[in-house]
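K.L.:
Starting from these lines, generate the structure:
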Amino acid sequence: MLAARPEEHRRLLHAFLNAASAGDARTLVELLADDAVMVADGGTEGRVVGGIRNLPRPLHGAARITAFVVAATARRGIALQVEEHELNGQPAIVFWTEDRRPFAALLLAVADGKIQRIFFHADADRLRHLGPGITHG
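P.N.:
Reported below is the predicted structural model:
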């Protein structure tokens, strides 16, 4: 696998976010590797948003991930602000509540021009270090 340059990583991150926000299943499938894996970590208590609970185990395959993402984004439960930041040395998206508390972080593993892995971290305990003082990367 050939790892993506930061510009390609950023392009795929924003394309994924835009397609997910629009419920664009066709584009999501095109962005994902056929054997892509999605991991959603809502912490020990889990997280429920819009009536959908975080995934209890990794989700495998572009079609299954797309179906989950489209269903989850169609049932938005709260208004969130979206900002790009650098996390773990890569472009990432941080979702903030209206009172500037970190709600979730979206990170991708990208190679060969496709999204290979999606990591959606929504564990409030693990996100505390982001705090309202995080700076853009």
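
K.L.:
Could you use CA atoms for every contact and neighbour count after this?
P.N.:
Noted.

K.L.:
And for residue 104, nearest residue in space, chain neighbours not counted?
P.N.:
residue 122 (4.2 Å; Cα to Cα, 6 or more residues apart in numbering).

K.L.:
Now for that neighbour: which residues touch it?
P.N.:
40-43, 47, 103-105 (Cα atoms under 8 Å, 6 or more residues apart in numbering).

K.L.:
one more to put side by side:
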Amino acid sequence: MKPPDSNPADVFDPLRPRLLRIAYRMLGIVAEAEDVVQEAYLRWHQTNRDVVRDAEAVLVRTVTRLCLDVLKSARVRREEYVGTWLPEPILETVEGDDLTLTLMMALERLSPLERAAFLLHDVFGMDFEQVAKALDRAPAACRQLASRARDHVQEARPRFPVTEAKGHELASAFHAASRSGDTQALQALLAQDAILYADGGGKVKAVLNPIYGREKLVRFFEGVWRIPAVGSAQLVHEGTIDGLPAYVTMDPDGMLQTTAFAIEDGRIVALYVTRNPDKLKGIRRAVVGESS
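P.N.:
Reported below is the predicted structural model:
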């Protein structure tokens, strides 16, 4: 007979990083993901663990269902969100998967069940029997959910991606051009149909609606250059944010901004700018070494 598991943390803690990754990919907000995982731990603590054969399956199911509950209210909050909503930026591709910020934006347009089925199967490698138990749906239904999501995500994947080194080279070149006011350099870096998304959340100044097209973007940056703080913003980090080449800058007043780039065929096709300070607390701790 199996001895009772007296310490729930002994099983839970090794699984916590995976559970956090699932919750973050589902929700796009680190704090909400951490809350969900903590709630899962409390429930695990109250579970009769002696009868559990597969702790990971039980915990993934718990986290997934908690995330689905959060998404019900999150959809309403995001409809009321001021301006464009972007996932909270995290440094590097922690999961080692290829689900970039661009693809996370594509997931935002799916139903919560489609998103969950796709993430659990395609990203985290669970078979459809396991996905079915997590979602309380038939395996065939989960297969259809994941298929619909996969088609949608496939449309957002770059057809002609660039190497990681080239991506960082273009990001660095954009930063230099955006500081110097070199419009010709900007035009050379941007694709004709490039898009800029900015997330200020109503907390700080940011464009409320996406800006479409190279010419409009160049005119936008021409206006930005007239703002004194832009030229004196300090580059504090260059690297990867949610799988995309990116950098972090700090204004003279201490305001942080992340800028990430989707690049295809050697040109920037999308810029993702996050300025909402609520979403930059983790970035501030990581690159500045201080809490908000």
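
K.L.:
thinking again about what came up before, the residue nearest to residue 104 of the first structure maps to what in the second structure?
P.N.:
When the second structure is aligned by TM-score structural alignment, residue 122 of the first structure is paired with residue 275.

K.L.:
Report the separation between its match and residue 281 of the second structure.
P.N.:
11 Å (Cα to Cα, to the nearest Å).

K.L.:
The residue nearest in space to the middle of the first structure sits in which helix or strand?
P.N.:
With distances taken as Cα atoms, centre = their mean, the residue of the first structure nearest its centroid is residue 106 (3.1 Å). Following DSSP states H and E, one finds residue 106 of the first structure within strand 102-111.

K.L.:
So which elements touch that strand?
P.N.:
helix 6-22, strand 90-96, strand 114-121, helix 124-127 (3 or more Cα pairs under 8 Å, 6 or more residues apart in numbering; DSSP states H and E).

K.L.:
Give the buried residues for the shortest one.
P.N.:
The neighbour-count criterion (16 or more other Cα atoms under 10 Å) identifies 124, 127 as the buried residues of helix 124-127 of the first structure.

K.L.:
And for stretch 156-176 of the second structure?
P.N.:
So, applying 16+ other Cα under 10 Å, buried residues of stretch 156-176 of the second structure: 157, 162, 167-168, 170-172, 174-175.

K.L.:
can I get those in TSV with distance to residue 40 of the second structure?
P.N.:
TSV is the format used below for those (distance: Cα to Cα, whole Å):
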residue	distance to residue 40 of the second structure
157	33
162	39
167	38
168	38
170	42
171	39
172	41
174	43
175	42
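
K.L.:
What is the nearest of these to residue 266 of the second structure?
P.N.:
residue 162 (6.4 Å; Cα to Cα).

K.L.:
what range in the second structure matches stretch 17-29 of the first structure?
P.N.:
Going by TM-score structural alignment: stretch 17-29 of the first structure matches residues 175-187.

K.L.:
Quote the end-to-end distance of the matching stretch.
P.N.:
13 Å.

K.L.:
which residues touch residue 13 of the first structure?
P.N.:
91-93, 107-108.

K.L.:
what's the farthest-apart pair in those residues?
P.N.:
Every pair of those checked by Cα to Cα; the farthest is 93 and 108, at 9.5 Å.

K.L.:
rewinding a little: from residue 106 of the first structure, how far out is the residue nearest to residue 104 of the first structure?
P.N.:
Distance from residue 122 of the first structure to residue 106 of the first structure, by Cα to Cα: 9 Å.

K.L.:
Equivalent analysis for residue 62 of the first structure, please.
P.N.:
17 Å.

K.L.:
picking that back up, spatially nearest residue to the alignment partner in the second structure of the residue nearest to the centre of the first structure (excluding sequence neighbours)?
P.N.:
When the second structure is aligned by TM-score structural alignment, residue 106 of the first structure is paired with residue 259. In space, and not counting its chain neighbours, residue 259 of the second structure is closest to residue 273: 4.5 Å by Cα to Cα, 6+ apart.

K.L.:
where along the second structure do the helices fall?
P.N.:
8-27, 30-46, 55-79, 101-108, 112-118, 128-135, 139-156, 164-180, 183-189, 214-224, 228-231, 281-287 (DSSP state H).

K.L.:
of all these, which lies closest to residue 268 of the second structure?
P.N.:
helix 183-189 (6.1 Å).
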